[in-house]
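A.B. asks: Test case, fold it:
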Amino acid sequence: MASTDSASSASEPASTPAPFTADDYRARMERAAADAAAAGLAGVLVAPGPDMTYLTGYRPSADTERLTLLVVPAAADAGDRPTLVVPALEAGDAEHAPGAPALTLSGWTDADDPYALTAGLLDTGGRFGISDNAWSLHLLALQRTLPATSYRGLSDVLPMLRAVKDARELARVEAAGAAADAAYESILTVRFAGRRESEIAADLASLLLAHGHSQVDFTVVGSGPNGADPHHEAGERVVEHGDMVVLDFGGLKHGYGSDTTRTVHVGEPTAEERRVHDTVREAQQAGFLAVRPGATCQDVDRAARAVIEDAGYGPYFIHRTGHGIGVTTHEPPYMIEGEERPIVPGMCFSIEPGVYLPGRFGVRIEDIVTATETGGRRCNNTPREMAIVE
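C.D. replies: Now for the predicted structure:
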């Protein structure tokens, strides 16, 4: 089992990974169809967003009121290719999507009724999974057109649609993690004291881009009492000597997410600050060691939470231990009590316990971890010990 708490220096693959092919997207849609059949669905309906990007490689130029919908019949209806219903003015872009060779494109003009067109592709009494981010405008129109159909959110009926990554996806997640590690190593060299949180956040964003990210999703800089807010937005507070500072940042590189957190200290910490940081670091390691064959998602949460509770800080750990990551930075699976789903090789998720003392300071340590046949493999490998900054 890969259990070493590595503190090795970050390194980044220099090469750009080969793009996914039409065969890759065809295989993903076939898996989605098989999963839909196993879940008792007639098919899945995918709106523009991360599910559509994952299944087809298509990113519409804009999410508008015009219906764009991928219809994937369940495997029981084999013989029907997935169909992408798309406005005629967007059809040219759709034809060049990487997964287009595996699709049937069905264009419609503003003079057409796109819901009647879509209805012709659906089982009139079927039960369908639909993207969580689908516009209610479109869902309600489909229900009016086909009143005997029913719909469930994809995160409810097919929560693991994107959860298990293949080797090429894992390489992208690992490259994103290495780039985030490099950004962290660089931020340790800048001055913290006397600067605003927003300035340090801007530095982090620039470093993520410099190390190959195409998109920066968040740069949390929570100094002193602001660190006790897990989702603090970097603001105008000036960082002071003696502050604990939570740094949580990430985005997309090669289309896949990074997300890491380290907590640093400006100058020498107090004994209590060291104790809290050590507790969180031990909890994070315990969660990592809980990633093993036969474990469930809640086992990771329980392992990390037990360390914090035993140290007396249980009431101050106020969020789940982790979340999945892939083409978005938050997706299933979730490391939380009550999630009995087994961890399987290829899952990628965060392990990020924290302690938040209101009005005083907070500590969080986060790595992205990939589940393997024998345990866990970290995608973030910068030191988890407290770094002292100026």
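
A.B. asks: Please count neighbours and contacts with C-alpha atoms only from this point.
C.D. replies: Noted.

A.B. asks: can you pull out the helices in the protein?
C.D. replies: Assigned by DSSP state H, the chain shows helices spanning 22-38, 50-56, 91-95, 114-119, 136-145, 154-157, 167-187, 197-210, 271-289, 297-310.

A.B. asks: Make TSV out of the ones you listed and add distance to Gly354 and mean neighbour count.
C.D. replies: Putting these into TSV (distance: least, C-alpha to C-alpha, whole Å; neighbours: other C-alpha atoms under 10 Å) gives the following:
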stretch	distance to Gly354	mean neighbour count
helix 22-38	35	19
helix 50-56	28	22
helix 91-95	43	17
helix 114-119	47	17
helix 136-145	36	14
helix 154-157	26	17
helix 167-187	19	22
helix 197-210	20	20
helix 271-289	6	21
helix 297-310	8	22
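
A.B. asks: Need these in CSV (columns: distance to Arg378).
C.D. replies: Converted to CSV, the helices of the chain look like this (distance: least, C-alpha to C-alpha, whole Å):
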stretch, distance to Arg378
helix 22-38, 25
helix 50-56, 23
helix 91-95, 36
helix 114-119, 44
helix 136-145, 39
helix 154-157, 26
helix 167-187, 8
helix 197-210, 19
helix 271-289, 8
helix 297-310, 14
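
A.B. asks: Would you do the same for the sequence below? I want to compare the two.
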Amino acid sequence: MNGTTPAPFTADDHRDRMARAVRQAAEAGLAGLLVAPGPDLTWLTGYTPTAETERLTLLVLAPERDPVLVVPTLEAPDAERAPGAPALTLRDWTDGKDPYAATATLLDPAGRYGISDNTWALHLLGLQRALPGTSYASLTEALPMLRAVKDPAELALLAAAGGAADAAFEEIRTVPFAGRRESDVAADLAALLLRYGHSRVDFTIVAAGPNGADPHHEAGDRVIAHGDMVVLDFGGLKDGYGSDTSRTVHVGEPTDEERRVHDLVRAAQEAGFRAVRPGAACQDVDRAARAVIADAGHGEHFIHRTGHGIGVTTHEPPYMVEGEERPLVPGMCFSVEPGVYLPGRFGVRIEDIVAVTGDGGRRLNNTARDMVIVD
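C.D. replies: Sure thing, here's the model as predicted:
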């Protein structure tokens, strides 16, 4: 089930990504981009420091200048081995020297730069001291679609991650639920994700009975009982790309009301999926799913957005939410995950990752969306 190891991204892949980022920065009126360790740096260069420390590591991207990675001297050997290193110039600095003064020579003294969201305040303040005439904008606000449109290799990795999560669900539905703690089932889910090729598990929500009405419930010591509805929401990273899926199961036979609510959420999820097509606005996906739930009288019980993007992180732009008018583009990947949450009683959520195609959408999760009965 793990499949073959995918070919790594090459220096040319990373060169193309950095060139695209520079073009987008210029179109946004920015002098360039400053990228600290985190998902943006990994995506752009293939470099992930072994540990994030107080020492400055920063990728500097600007028009008409080769990409430069400012890196501590002791980390330079690792940076030189990164897949994107041949497309970079490394500028290392040693302890006792001022890394901000060294970085300042690469920047426009009056420029406005996009800076990655997870940059330490220590480093941003250091740059401002070195170049008080510069200004900065959050990368997510300035270039929210930087990583949103996936290429075919990225889509293949996301599909493989989705398939691995599906395999984990197919197996977890066969284990006993009744009489076990939520945390026990969550541990089983985490182990299955790892068995099916994930390198990292980001979350394993197991929310039984009334806990299912809390969309981000942390699996705890509640003992799952016969008659419980159980929301399962789980995912992580496989070969550097994310999975995220939700299914709601029932321990024993459900009541008529529980079936109606589950069927309602399934219909809403289908409506959201059917709204996916190039040129549609992100908010159209949210509106389609939400209308089904609102028309059934449960509008107040759908309390979150319909979806979020996914890629090298499990939550990233674009977001399927009212007010987001950005058009869908082939290659975008995001969740479609409506839910109904009845406080003190139960909740239902059904989630698939969906990729925008040339004429609609393609699900990257393909397990049953019908009510699943577990023991």
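
A.B. asks: do you know which of the helices of structure 1 lies nearest His232 of structure 1?
C.D. replies: helix 197-210 (10.4 Å; C-alpha to C-alpha).

A.B. asks: what's the closest of the helices of structure 1 to Pro358 of structure 1?
C.D. replies: That would be, of the helices of structure 1 and by C-alpha to C-alpha, helix 271-289, which comes in at 13.6 Å.

A.B. asks: Gly212 of structure 2 matches what in structure 1?
C.D. replies: Using TM-score structural alignment, the partner of Gly212 of structure 2 in structure 1 is Gly227.

A.B. asks: now its match: how far from Leu247 of structure 1?
C.D. replies: 9 Å (C-alpha to C-alpha, to the nearest Å).

A.B. asks: again, but for Leu158 of structure 1
C.D. replies: Leu158 of structure 1 is 33 Å from Leu247 of structure 1, by C-alpha to C-alpha.

A.B. asks: out of these two, which sits in the more crowded spot?
C.D. replies: Leu247 (26 against 22; other C-alpha atoms under 10 Å).

A.B. asks: Mind telling me what the more buried one corresponds to in structure 2?
C.D. replies: Counting by TM-score structural alignment, the partner of Leu247 of structure 1 is Leu232.

A.B. asks: Return the distance of the residue lying closest to its match once chain neighbours are set aside relative to Glu171 of structure 2.
C.D. replies: In space, and not counting its chain neighbours, Leu232 of structure 2 is closest to Val206: 4.9 Å by C-alpha to C-alpha, 6 or more residues apart in numbering. Look at Val206 of structure 2 and Glu171 of structure 2: by C-alpha to C-alpha, they are 15 Å apart.

A.B. asks: repeat for Tyr341 of structure 2
C.D. replies: 26 Å.

A.B. asks: how much space between the match of Leu247 of structure 1 and Ala85 of structure 2?
C.D. replies: 40 Å.

A.B. asks: same check, this time on Arg266 of structure 2
C.D. replies: Arg266 of structure 2 is 46 Å from Ala85 of structure 2, by C-alpha to C-alpha.

A.B. asks: do Glu270 of structure 2 as well
C.D. replies: Glu270 of structure 2 is 44 Å from Ala85 of structure 2, by C-alpha to C-alpha.

A.B. asks: for Thr189 of structure 1, what are its contacts?
C.D. replies: Val389 (C-alpha atoms under 8 Å, 6 or more residues apart in numbering).
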